[in-house]
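S.K.: the following comprises the amino acid sequence and a computationally predicted model.
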Amino acid sequence: MKIKPSYLKLLFLIFTALTSYTGNTQKHPNIIYVLADDLGYGDISAYNKNSHIETKYLDQMISDGLMFTDAHTSSAVCTPTRYGIITGRYNWRSKLKSSVLTGNSKALIKPTKSTVASMLKNQGYHTTFIGKWHLGWDWALLDPNAPEKPGWNAEDFNNIDFSKPITNGPKELGFEYSYGHSGSLDMAPYVYVENGMPTQVPDTMSGNSSKFSWWRKGPTSKDFIHEDVTPNFFRRSFNYIEEQSKTNEPFFLYLALPSPHTPILPTKAWQGKSNLNPYGDFVMMVDDYMGRLLKTVKDAGIEDNTLIVFTSDNGCSPAADITGMEQLGHYPSDVYRGHKADIFEGGHRVPFIVKWPKKIKKGIVSNEIICTTDFMATAADIVNYKLEDHEAEDSYSILPLFKKPNPKKPLREATVHHSINGSFAIRQGDWKLIMCPGSGGWSYPKPENEEVIKTLPEVQLYNLKTDPGETTNLQANEKEKVKALKTLLISYIKKGRSTPGKPQNNDAIDFEWKQIDFINKS
């Protein structure tokens, strides 16, 4: 039987229409990972019943998705946490053993290292970074042989050639498109870099010494306006989401905010809105922009199969005037001790919200312990990619928690925490062992409070179930627990991983790592 040409044409048109339809053919979800900067656990009203900051859009995101109550960053400061998110590996396995990078630091992550971006790119994703990088990249230099400068002072940037592209940045780590700045918003140089190229050569020096809106003096481009950096990053993210939604290609957007970190710069429309202080206003502004992002996703018709994560890189900073806020009844760390930089809970316990309508029911709460290093294994699990032994060494997939948020068996064997001075803690179940006498950071007792520190026990042991505020050190009465947790921590350090798999090597160093003296004493 002959088929009429008109029927053949009709069948062809039907086939073409079916194969080109983009509504439901995308297999993998879009992934948007939003990382706030210095936002405390108690700064979101759904997390803190006594919060004085209204965060209605993030509260709504919690109502529409999954809220983690026991989520942690791998470090209590910026750079190390970002390293863990991108690589799924603890930062102290790299050469960065303490503190953070500056605006002119060289690249911390080697281009050969697998990242969540490179992995997703290889699985067919379009990958984009927008925001605060703070992982180092290699600026072009006027004199390659000149000695390196630390990057804290204006003159430290005199050797940078801003007319030439950077190397070893987001592009080399798997991001097809990137737009952002090198360090924190209070760290020069104040220059946007798009796809590896500075958008403008800085022609002025800026700095500010106000209490809240403070930033170091340094080279500044005309298109870099501090007050507009956060809005600019959100606007570009909205545009990216809208454009990418028109394709049949899943996308990964890593939106790393510079806020509410200093300089604390709420726009005029938000000044005074919190009735608390400029920090409270800034948090409300970020919340409002998150509401716009959620609406952008919904209006683009991709809400159902878009996974959105919102979290913070560490706890609230004292620069936000924590003492002043507490006097008014707002506690950025809620019931937890300490704040940014500390080994105490306030340094690394953060809000962590996940929304994915296709896979996550509304209003779910998980009390499971998770870590920001878990993102890479989770993304790999979503796309059915089997991680190699040298990839994501400290990352556990939290994908099973989207269905069963409170499993009988713990997801992670244990979690390692890290403070700004490189002090360790290890958490297993209700127990947390801290391998230093004080905060390891900026709250009392500080490492530099030597007269106080020398009177304290060398380690601290807390049961967080009965003592979430870490007030009673049980190390003297629980010696076996101290020994067991210390042994586990040492094994994680020596094995080069904390997940099952073949042992790996930590990055080679040519200096003394004082924070692991306890290994030699064991």
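M.R.: Yep, it's here. Numbering: from 1, shown residues only.

S.K.: only C-alpha atoms from now on, for both contacts and neighbour counts.
M.R.: Will do.

S.K.: pull out the buried positions in stretch 235-254.
M.R.: Residues of stretch 235-254 classed as buried by neighbour count (16 or more other C-alpha atoms under 10 Å): 237-238, 241-242, 244-245, 249-254.

S.K.: and here is the other one:
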Amino acid sequence: PIFDEAELIVDTNQLTIADVMKAEGYATAVIGKWHLGFGEGKPDWNGELKPGPLELGFDYYFGIPTVNSHPPFVYVENHGVVGLDPDDPIVYGKTAETKVFDEKFKIDKMGGAKAAHALYDDEMVGTTLKNKAVDWIKTHKDQPFFLYFATTNIHHPFTPHPRFKGTSEAGRYGDFIHELDWIVGEVMKTLDEENLADNTLLIFTSDNGGMINRGGQDAWRAGHRQNGDLLGFKFDSWEGGHRVPMIVRWPGKVEAGSRTDQLISNVDMLHSLASLVGYELKEGDAPDSYNMLPVLLGTTGEELRDNLVIAAFRPSNIALRQGDWMYISAKGGGGFGARNPGDHAFGGPPALKFAGEVNSDIEDGKFKPNAPDQQLYNLATDLSESTNVINQYPEVAEKMRQKLEEIRKAGSSR
């Protein structure tokens, strides 16, 4: 896990989207959840947090250094903790003076830094990040810019601003979604007010499916379905773990209301944006990224990506999507595995029972004795992955297993 003791996990020599945009004259910023580590070795939270975002192509960074569920509960700007008093440093083994919420963990791990912790108000994080994003856009409106805005909505703990509390019918989870909707709306309104909308490509997406943690369970009981009819939850190789929305707005370039069923992944952003700004990728750059810009612009009906590797939480459950087929190399979704309602990391067969989801390998929250060791689904006819058809189509599964092995050995998929 990439938390407070993790160094920067991205090689600073590796090409990033920010590198590409910066090379083509764009101002670059990341605002929000970082969660990729800082420094070399254990980060020095009382010193310079370097390397970090600024060493990966970004001109500016402000946000949550790890994630809003884990310490330190402070803001970081560029290379340092915001509001840190050298006479009151961050101290390991001391309880932080920070608000307590369910599914906010390890408050007792990193304390001290009273002034820095006081600036971090969980219920104001969404507003704070929104304000930073809007201000940055306004400051850079007269030049090309690239903003990666990683909101903490809707990662746990679910801490909506008081103005959004009780506005949904799905508890704090739903209220947090309402706040996210407002945040996105404020960014869009800013683009409109600054006359930037027609010349700005706006992409809204996520990095994983909804989680069935305690807040998620409360929302489910209230009737909210995080992942619709898709099977499974966050970290699963089942569709509910990784199939996410992707909404694109670019007036005059991307047709409003248009849809595509093309296979696309977040990793395709690098190649696609490089193509957009005219950056020429070199050999070895973006080894798993495909140029999907023609799909976004509606200039091709050709299938540009014919397969996609899906990595679940457990390496045993690595999966391959190819055409309409999904092959999973082990039983289950491979995600969280806590077994009881009320558990934070609730997942697997018991979670399917809780949610009333159906899968042919599972009965009453347990794997059937004769459940196959691998899985195969035809998503064209069974998007909910209710029926494992690996015994009916063993030759399809074997070809996909071989293809997955080829990709793993090659070290790239493109």
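M.R.: Here it is on my side, so go on. Keep in mind that what you see is a predicted model, and the values were worked out from it rather than measured.

S.K.: need the strands for the stretch 201-350 of the second structure, in chain order.
M.R.: 202-205, 246-249, 307-310, 319-322, 325-328 (DSSP state E, counting those that start in this stretch).

S.K.: right, and these - which one's nearest V125 of the second structure?
M.R.: V125 of the second structure sits nearest to strand 202-205 of all the strands of the stretch 201-350 of the second structure, at 19.2 Å, using C-alpha to C-alpha.

S.K.: in the first structure, what stretch matches the closest one?
M.R.: Matched against the first structure by TM-score structural alignment, strand 202-205 of the second structure falls on residues 308-311.

S.K.: all helices for the first structure, in order.
M.R.: Along the first structure, counting by DSSP state H, helices occupy 5-20, 56-64, 78-87, 116-122, 229-244, 278-299, 322-327, 345-348, 375-382, 450-453, 479-495, 517-521.

S.K.: what's the closest of those to S395 of the first structure?
M.R.: Relative to S395 of the first structure, the nearest member of those by C-alpha to C-alpha is helix 375-382, separated by 5.4 Å.

S.K.: corresponding residues in the second structure for that closest one?
M.R.: Aligned by TM-score structural alignment, helix 375-382 of the first structure falls on residues 269-276 of the second structure.

S.K.: just stretch 185-195 of the first structure next, same as before
M.R.: Aligned by TM-score structural alignment, stretch 185-195 of the first structure falls on residues 68-78 of the second structure.

S.K.: could you report the neighbour count for the aligned residue in the second structure for H418 of the first structure?
M.R.: For H418 of the first structure, the aligned position in the second structure is A311, judged by TM-score structural alignment. Using other C-alpha atoms under 10 Å, A311 of the second structure is surrounded by 19 other residues.

S.K.: for the spatially closest residue to A311 of the second structure that is not a sequence neighbour, what are its contacts?
M.R.: Counting by C-alpha to C-alpha, 6 or more residues apart in numbering, A311 of the second structure lies nearest to I318, which is 4.9 Å off, once chain neighbours are set aside. By C-alpha atoms under 8 Å, 6 or more residues apart in numbering, the contact set of I318 of the second structure is 237, 309-312, 328-330.

S.K.: could you dump the residues you listed to a markdown table with distance to V81 of the second structure?
M.R.: A markdown table is the format used below for these (distance: C-alpha to C-alpha, whole Å):
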| residue | distance to V81 of the second structure |
| --- | --- |
| S237 | 36 |
| V309 | 37 |
| I310 | 35 |
| A311 | 33 |
| A312 | 33 |
| I328 | 42 |
| S329 | 43 |
| A330 | 43 |
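
S.K.: rewinding a little: please identify the most buried of the strands of the stretch 201-350 of the second structure.
M.R.: Compared across the strands of the stretch 201-350 of the second structure, strand 325-328 shows the largest average neighbour count, a mean of 26 (mean count of other C-alpha atoms under 10 Å).

S.K.: how much does that one stray from the first structure?
M.R.: On superposition with the first structure, the mean distance recorded for strand 325-328 of the second structure (mean C-alpha distance after the TM-score superposition for the first structure) is 0.2 Å.

S.K.: any idea how far that strand is from the middle of the chain?
M.R.: Its chain's C-alpha centre and that of strand 325-328 of the second structure lie 22 Å apart, by C-alpha atoms, centre = their mean, to the nearest Å.

S.K.: ok, S221 of the first structure touching V193?
M.R.: No. Counting by C-alpha atoms under 8 Å, S221 of the first structure stays clear of V193, with 10.8 Å between them.

S.K.: aligned partner of Q244 of the first structure in the second structure?
M.R.: By TM-score structural alignment, Q244 of the first structure lines up with H140 in the second structure.

S.K.: nearest spatial neighbour of its match, skipping sequence neighbours?
M.R.: By the measure of C-alpha to C-alpha, 6+ apart, the closest residue to H140 of the second structure outside its immediate chain neighbours is A27, 7.3 Å from it.

S.K.: map the one you found onto the first structure.
M.R.: Using TM-score structural alignment, A27 of the second structure pairs with H126 in the first structure.

S.K.: pull the number of nearby residues for its match.
M.R.: 20.

S.K.: my guess is it contacts S245, does it?
M.R.: No. H126 of the first structure is not in contact with S245 according to C-alpha under 8 Å; the separation is 11.2 Å.

S.K.: in stretch 391-409 of the first structure, what's buried?
M.R.: Within stretch 391-409 of the first structure, the residues that count as buried by 16+ other C-alpha under 10 Å are 391-399, 401-402, 405-406.

S.K.: export the residues you listed to CSV and tack on distance to N122 of the first structure?
M.R.: What follows is these, written out as CSV (distance: C-alpha to C-alpha, whole Å):
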residue, distance to N122 of the first structure
E391, 14
A392, 16
E393, 19
D394, 21
S395, 19
Y396, 20
S397, 19
I398, 21
L399, 20
L401, 25
F402, 24
P405, 29
N406, 32
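
S.K.: tell me the counterpart of R163 of the second structure in the first structure.
M.R.: That one, R163 of the second structure, aligns with A269 by TM-score structural alignment.

S.K.: that match and M284 of the first structure: what is the separation?
M.R.: Distance, A269 of the first structure to M284 of the first structure, by C-alpha to C-alpha, to the nearest Å: 11 Å.

S.K.: more neighbours, these two?
M.R.: Neighbour count, other C-alpha under 10 Å: between A269 of the first structure and M284, M284 has more, with 26 against 9.
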